[in-house]
Every structure is written in C-alpha cells, then in structure tokens.
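> here is a sequence with its predicted model. Questions after.
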Amino acid sequence: MNFIERKVSVKRAISVLAKNGIEVDDSEASVILDFLYLIAKNYSKKEEVENAHNPKERSNSLKSTIIEP
C-alpha cells in the first residue's frame, strides 16, 4: 500500500518508536505506518457511515401512527 499524502516520514516514525523503547528498521517502520494509515482511513469511513442518512428513520409507519384531531 502506498499512501501518497503521508504526513509522517519513516524516519520520524523510527524516532517516535525509539523514544518508546521500540527499535525498528526502515522497512518495519514503513509497514507500521501503512497499517496505521489503513486503520485511520477505515476509521474515517466508519464516521461517514454513522453520519449518513438512515432511510429507516423516515419510515411511513410513523405517519400512520399519528392521529390528527
């Protein structure tokens, strides 16, 4: 997977991981970044689905239960 608009470089990822006691090389850091970008991409899709219009909320059954005076 290639994420074109990657905002975190491989060297930055290695630096952050090293500060937390995790030693990785360039290829391992690249795999970790790909995984994290994939998770972030799918998370934003989840929010879009949750915010999408739900046609069941506007069912005709609600109209039939309202009794007008």
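Received, thanks. Numbering: from 1, shown residues only.

> from now on I want contacts and neighbour counts done on CA atoms only, so please keep to that.
OK.

> so where do the helices sit in this structure?
With helices called from DSSP state H, the chain shows them at 10-19, 26-51, 60-65.

> want to compare, so here's the second one:
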Amino acid sequence: MNYIEKKISTNKAMAILAKNGIHVNEKETAIILDFLYLMAKYYSVDPCSLDAESLRRYRTQEKW
C-alpha cells in the first residue's frame, strides 16, 4: 500500500507504540501504519452530522 502523503514516520510510530508498551520492529510498524491509513481512508463519518444524541448511541454500555 502506498500513500502519497504519510503524516507520520515509522520511527515516530515506533516511539509512540513503545511509549504505550507495544514493542515492534520497523517492518511490523509499517504494517500497522498501512492498516491505520487504510482504516482512515474508508472511515466516512461527516463530523457535522454528529450531534449529542448520535454520540450517545455510539457510546459503550460501560459509560452509561
């Protein structure tokens, strides 16, 4: 997968993951980033359409 403009480098992603206790090598980090870019590409929610009621519907039951 090749994206024209990646906003984060693999080194920065590795540092963020390591800070959160996830230790991966450079190849694994590239796979994770490709997956996240793919998810972001296909995630289509219009932020203007989110109101208080729709946000309440998407919360987990633990927060009720």
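Perfect, thanks for sending it. Small disclaimer: the values here were computed from a predicted structure and weren't measured.

> TM-score of the superposition?
TM-score of the superposed chains, computed with TM-score structural alignment, normalised by the length of structure 2, equals 0.67; 47 aligned residues with a Cα RMSD of 1.5 Å.

> out of the helices of structure 1, which is the most enclosed?
Most buried of these, by mean neighbour count (mean count of other Cα atoms under 10 Å): helix 10-19, with a mean of 15.

> now find how far off-centre it is within its chain.
22 Å (Cα atoms, centre = their mean, to the nearest Å).

> go on, stretch 23-36 of structure 2?
Chain-centre distance of stretch 23-36 of structure 2: 12 Å, with Cα atoms, centre = their mean.

> what residue lies at the spatial centre of structure 1?
Most central in structure 1 under Cα atoms, centre = their mean is residue 43, positioned 2.0 Å from the mean C-alpha point.

> tell me if I'm right that residue 14 of structure 2 and residue 27 touch.
No - taking contacts as Cα atoms under 8 Å, residue 14 of structure 2 lies outside contact range of residue 27: 10.2 Å.
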